[in-house]
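>>> Need the 3D shape of this:
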Amino acid sequence: LDLLQIINYGNRTTSDGVISLMPNPSTRFTGRTEAIAKLKRHFFTNTKDAVHKRKFFLLYGMGGIGKTQICLKFVEEMNDSFSQVFWVDATSSGTIIQALKGTCQLHGLDCSPESALGWIGSLKENYIMIFDNADILLPAALEVYFPPGMRGNILITSRNSAMMTLTSPQNSLE
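Below you'll find the model as predicted:
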């Protein structure tokens, strides 16, 4: 996976106006090494099963404390470990659908959220899907956008600690 491709992914607009939503990392972001180390341990401790069993993790807390930047730094440091990185602006159902349409267009799929989720769920490789800013949706409303199957990884950022019902207290970090 080409890191430049991931970072530049946020700078493209597609022909039908769908904007890819991968933010650019802050050049001023430093620290939070404990949080990044916890993500690495969580997603890569049992690497033998990493491709075969889906793992979930939640970063939650007040707005502006660096949840998105932690995710960006984690992806930057671990980019060789993921075959695909799917960045989803989870501000609303509409922004999630927009991100899934962008995935369809990038991979030449029928442009429906169901097609994108089905394709992602069928991947055999170790992918990560990041749902960023899942602050307003209820956990059940976000969960419908998880790809089918048990592979890949899901990382969620939210101000809403109730999202912990999708992970667990031990798979969450405030």
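
>>> going forward, measure contacts and count neighbours with C-alpha atoms only.
Noted.

>>> Nearest the middle, which residue of this structure would you pick?
By CA atoms, centre = their mean, the chain has its centre lying nearest to I130, at 0.7 Å.

>>> Secondary structure element holding it?
Per DSSP states H and E, I130 falls inside strand 128-132.

>>> before we go on, could you also do this sequence so I can check it against the first one:
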Amino acid sequence: MTNVPAINTFIGRDSDVNQLWNILQTQASNMRKVAVLHGMGGIGKTQLAIHFARQHKDEFTAIFWVNGKDENILIRSLAAIAPRLRDRPIDVVTDMKNEEQLKQEAQEVLKWLSQEKNSNWLLIFDNIDQYAPGDNDVHGEGAYDIQKYFPSADHGSIIITTRLKRLAELATSSYLLQRLPLKKDSNFL
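You can find the predicted model right below:
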């Protein structure tokens, strides 16, 4: 019987993880670093970001994951971080808060990330597949400007996963995630 890796085992992409680390190294620069992972849906952008965060969790003082599927989900995702910053349990009644309360809590999180001595964090924006720079929704219903949700300070590290190549304009470094090459494995033939 062959040893088959567990489903949650991350294989391959070592060079991609190393490339991300070269971009986001906390000691490399005090300035903000933004890595944009773009490519086809299902290619592994989210899984790469998860694996990177797990592998480098000790290199950052905080790691936050936010869902950017649309602007409302992004705001809720940021707002859900606020209780953790106050050393409170995650607020399970987030759904019952009004839009203004959620926006205020999201802004609290961005302010916390912008604090001068708080520069060693990683913020992952996942699934930013709708983008409209500025306040114009020129690319379709639901598009928004992700830059509005960047912390105001010029420090920290950000990963953006997206299908949109044009988001590379926001990055200090971006790259197209390619398919993993298929290898013939005699154990599976």
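
>>> quick one on the thing from earlier: contacts for the strand holding I130 of structure 1 next, please.
Applying CA atoms under 8 Å, 6 or more residues apart in numbering, the contact partners of strand 128-132 of structure 1 are 68, 71, 82, 84-91, 152-158.

>>> That one: average distance to aligned residues in structure 2?
Averaged over the aligned pairs, strand 128-132 of structure 1 sits 0.5 Å from structure 2 after superposition, using mean CA distance after the TM-score superposition for structure 1.

>>> Kindly check the end-to-end length of stretch 120-129 of structure 2 for me.
Length of stretch 120-129 of structure 2, first residue to last, CA to CA, to the nearest Å: 26 Å.

>>> and if you look at stretch 124-141 of structure 1?
Per CA to CA, the first residue of stretch 124-141 of structure 1 is 26 Å away from its last.

>>> in that stretch, what's buried?
125-135, 137, 139 (16 or more other CA atoms under 10 Å).

>>> just the residues you listed now: which is nearest A99 of structure 1?
F131 (10.1 Å; CA to CA).

>>> What residue in structure 2 is paired with the closest one?
Using TM-score structural alignment, the partner of F131 of structure 1 in structure 2 is F125.

>>> coming back round to it: distance of the residue nearest to the centre of structure 1 from K73 of structure 1?
13 Å.

>>> mind listing what's buried in the helix ranked longest in structure 2?
What stands out as the longest helix in structure 2, according to DSSP state H, is helix 99-114. Going by neighbour count (16+ other CA under 10 Å), the buried part of helix 99-114 of structure 2 is L102, K103, E105, A106, Q107, E108, V109, L110, W112, L113, S114.
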